[in-house]
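[1] coordinates only, sequence not included:
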């Protein structure tokens, strides 16, 4: 399965949505806490790890 831009963004959004809905559904935190603190940190962390993963994949593909 090849990952292009739209597919990668779609998978990213689905993963973040499932995680946020899971936290909201479990009821371990207030809704406002999840939406104002946890969700933004998941997005920022996910984007950072996505960027690092892409850069690592480019490095591995270059054959250095």
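    Nice, thanks for sending it over. Quick caveat, the model's predicted, so the values are computed rather than measured.

[2] please count neighbours and contacts with C-alpha atoms only from this point.
    Noted.

[3] what residue lies at the spatial centre of this structure?
    The centre of the chain sits closest to residue 46, judged by Cα atoms, centre = their mean, with a distance of 3.6 Å.

[4] need the longest helix for the protein.
    helix 39-62 (DSSP state H).

[5] quick check: buried residues in it?
    Buried residues in helix 39-62, counting neighbours by 16 or more other Cα atoms under 10 Å, are found at 39, 42, 43, 46.

[6] below is structure B, check it against A:
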């Protein structure tokens, strides 16, 4: 387990914000507004960019 790269193991952590938003909406009756969705999309794009860069650096 210690030999696995973090960029390969991050897939499960990528889902935490999704379940955080859904849990807040379902259990706490939080409103999912436009700014939350835009912020979430920006975070997802940032994480994906880092994953792609990590794979390019690791392979070459």
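    Looks like it arrived, so ask away. Please read these numbers as outputs of a predicted model, since none were measured by experiment.

[7] and the TM-score between these chains?
    The TM-score (TM-score structural alignment, normalised by the length of the second structure) is 0.54; 47 aligned residues with a Cα RMSD of 2.9 Å.

[8] quick one on the thing from earlier: which strand or helix spans the residue nearest to the residue nearest to the centre of the first structure when sequence neighbours are not counted?
    Nearest non-adjacent residue to residue 46 of the first structure, counting by Cα to Cα, 6 or more residues apart in numbering: residue 12, 7.8 Å away. Per DSSP states H and E: residue 12 of the first structure is located in helix 5-26.

[9] list the contacts of the following helix or strand past that helix.
    Heading C-terminal from helix 5-26 of the first structure, the first helix or strand you meet, by DSSP H and E, is helix 31-33. Among residues not part of helix 31-33 of the first structure, those counted as contacts by Cα atoms under 8 Å, 6 or more residues apart in numbering are residue 24.

[10] what are the buried residues along helix 31-33 of the first structure?
    Of the residues in helix 31-33 of the first structure, none is buried (16+ other Cα under 10 Å).

[11] how far is it from where the chain is centred?
    19 Å (Cα atoms, centre = their mean, to the nearest Å).

[12] ok, now stretch 17-36 of the first structure?
    Centroid separation between stretch 17-36 of the first structure and its chain, computed with Cα atoms, centre = their mean, is 15 Å.

[13] check stretch 14-26 of the first structure too.
    11 Å.
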